[in-house]
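J.: please work out how this folds:
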Amino acid sequence: MVEPPDDRIARRLAEIREQERELDRQDAERDAAARDPAAAVVRRTGGALRSFLFLAGVLVLAASLLGVAVTLNRLAGYDMADARREGQATVSSCVPHGPITNRGFGYWESCEVEVTWAGGGVEHLTVGAVFTSADIGATIRVGDLGNYRSSRKLARADVPDRPWLSWLGYAAGALAIPPGFVGVLLLRETLRRRRK
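T.: So this is what the prediction gives:
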């Protein structure tokens, strides 16, 4: 049986009016929730914890990648061919450092050495991440690569340089840039919201 067109139109108009009343009711609920500051704070509490954990994770990822980059560059060693002069180093004592330091991850030692240079002269140095406790009392041929910051860089003749480790370190450092940038932006946004 077919309904007359007037009944279908009337029924459809009633459905549309009911949908409009439902949408109006939802808008009123949203407006009431927006005016209630306590409801907004309750909604943000769970989000704040998630945001903090995400921010902490991003910053830890960036710091970890930087640590890996520094570690790989430390392990790469130096090339004796780049040395300005050569000499004989005698290790007298070593102090261990680690597991997490400004030279990356893992344990390394800074050692007191006496270097007798081939051109003459004796120098007492504290050198990090070149010698180990196993070298105490031994005489090792070294090359002077100059000063870096406040310490002398030395290359060991008995340890080959591994430039591929340096390249891997540079790649890890480059991978640390995006999460570091995102972490800084997230931290800035978090601090900006707290001020408001």
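
J.: please count neighbours and contacts with C-alpha atoms only from this point.
T.: Will do.

J.: the host helix or strand of Ala32: how far from the chain's middle?
T.: With secondary structure defined by DSSP states H and E, Ala32 is part of helix 5-35. Computed by C-alpha atoms, centre = their mean, to the nearest Å, the separation of helix 5-35 from the middle of its chain amounts to 53 Å.

J.: for stretch 62-71, same thing?
T.: Shown here is stretch 62-71, whose average C-alpha point lies 6 Å from the average C-alpha point of the whole chain (C-alpha atoms, centre = their mean).

J.: that older thread, which elements pack onto the very next helix or strand once past the helix holding Ala32?
T.: Along the chain past helix 5-35, the next helix or strand (assigned with DSSP H and E) turns out to be helix 37-76. Helices and strands in packing contact with helix 37-76 are listed as helix 5-35, strand 104-105, helix 163-195; criterion 3 or more C-alpha pairs under 8 Å, 6 or more residues apart in numbering; DSSP states H and E.

J.: show the subsequent helix or strand relative to the longest strand along the chain.
T.: With secondary structure taken from DSSP state E, the chain has its longest strand at strand 85-97. Where DSSP H and E defines the elements, the next helix or strand beyond strand 85-97 is strand 100-101.

J.: could you also give me the structure for this second sequence? I'd like to compare it with the first:
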Amino acid sequence: MTDEDRAAYRKRRMAELLAEAEADVTRTRAAKQEPATEAGPVVEVKRSKWLTNLVGIIILLALSFVLIATSMTIGRFTGHDFADARRTGTATVEQCERRGPISLDGFGYYDQCTVTIAWNNGPSSRVLIDKPGFFKGEKPGDTLQIGEHTGSRGSIGYSRPELPDRGWVTAIGIALWIIGALPLMAVLFYLREIFRDLIRRQT
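T.: Just a heads-up that it's a prediction; the model follows:
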């Protein structure tokens, strides 16, 4: 092999090495750029999952509200047993305020009235009765029979003969309330897990 052949071989070998080095650099740059190109789809997937979870939470909360409000509405068709009242009297309606149609007390309108009660065995009293379904469209000046009941922790309730105690109505209302509380509990459990996950990531 002559000196010219050796020089030509060295040039070819140098060119091959340079080509390999350039190829390595190109592959390295491409590998570094791959995560950046894949970040877009990952972000979109996370955003889509977050929106799906948010919609699910809203649906569960709406379902819980509808069921609980329905149970409260059913509760308007039952009351204390008038025969069990500790005292009875005659109530005169002074003024009423219309409430509803959608509230934590259920669906539909109901009246909240201030009445003066002349008890059969005691002095008169003036009270505000806001139990949904208690009044049946009475106007100021109308009178009605009323009974007074004591509840737990000193609470006071009222009854009237037209709104008797219906145990089966109470049972249906309680069952719906319990069913309505389940979606709410699921949402609270889910949010608790999210907060726990955030705390773990920060520690």
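
J.: report the TM-score for the pair.
T.: Structural agreement between the overlaid chains, expressed as a TM-score with TM-score structural alignment, normalised by the length of the first structure, amounts to 0.72; 165 aligned residues with a C-alpha RMSD of 2.7 Å.

J.: picking up where we left off before, and the angle from the helix holding Ala32 of the first structure to helix 37-76?
T.: Angular relation of helix 5-35 of the first structure and helix 37-76 on a 0 to 180 degree scale: 70 degrees, by axes from the mean of the first three to the mean of the last three C-alpha atoms, to 10 degrees.

J.: just say which of the helices and strands packed on helix 37-76 of the first structure is most tucked in.
T.: A comparison of these by mean neighbour count, using mean count of other C-alpha atoms under 10 Å, puts strand 104-105 on top with a mean of 20.

J.: average distance between that strand and the second structure?
T.: Compared with the second structure after fitting, strand 104-105 of the first structure has a mean deviation of 1.8 Å; criterion: mean C-alpha distance after the TM-score superposition for the first structure.

J.: so which bit of the second structure is the next helix-or-strand element following that strand matched to?
T.: Next helix or strand after strand 104-105 of the first structure toward the C-terminus (DSSP H and E): strand 108-117. Counting by TM-score structural alignment, strand 108-117 of the first structure lines up with residues 110-119 of the second structure.

J.: now do the matching stretch: everything it contacts.
T.: Among residues not part of stretch 110-119 of the second structure, those counted as contacts by C-alpha atoms under 8 Å, 6 or more residues apart in numbering are 87-101, 124-135, 137, 146.

J.: give the buried subset of those as a ChimeraX selection command.
T.: Written as a ChimeraX command, the selection of buried residues from the contacts of stretch 110-119 of the second structure, which uses 16 or more other C-alpha atoms under 10 Å, is:
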select :88,89,90,91,92,93,94,96,129,130,131,132,133,134,135,146
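
J.: ignoring the adjacent residues along the chain, who's closest to Ile57 of the second structure?
T.: Val187 (6.2 Å; C-alpha to C-alpha, 6 or more residues apart in numbering).

J.: can you pull the contacts of Gly106 of the first structure?
T.: 71, 98-100.

J.: need the residues you listed in CSV (columns: distance to Arg43 of the first structure).
T.: Conversion of those to CSV gives the following (distance: C-alpha to C-alpha, whole Å):
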residue, distance to Arg43 of the first structure
Thr71, 43
Gly98, 43
Pro99, 41
Ile100, 39
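
J.: closest one to Glu22 of the first structure out of those, please.
T.: When the contacts of Gly106 of the first structure are ranked by distance to Glu22 of the first structure (C-alpha to C-alpha), Ile100 comes first, at 60.1 Å.

J.: which residue sits closest to the closest one, ignoring its sequence neighbours?
T.: Gly106 (6.3 Å).

J.: against the second structure, where does the longest strand of the first structure fall?
T.: Going by TM-score structural alignment, strand 85-97 of the first structure lines up with residues 87-99 of the second structure.

J.: that stretch vs the first structure, average distance?
T.: Its aligned residues in the first structure lie a mean 0.7 Å from stretch 87-99 of the second structure after superposition (mean C-alpha distance after the TM-score superposition for the first structure).

J.: got a list of contacts for that stretch?
T.: Stretch 87-99 of the second structure has contacts (C-alpha under 8 Å, 6+ apart) with 109-121, 138-149.
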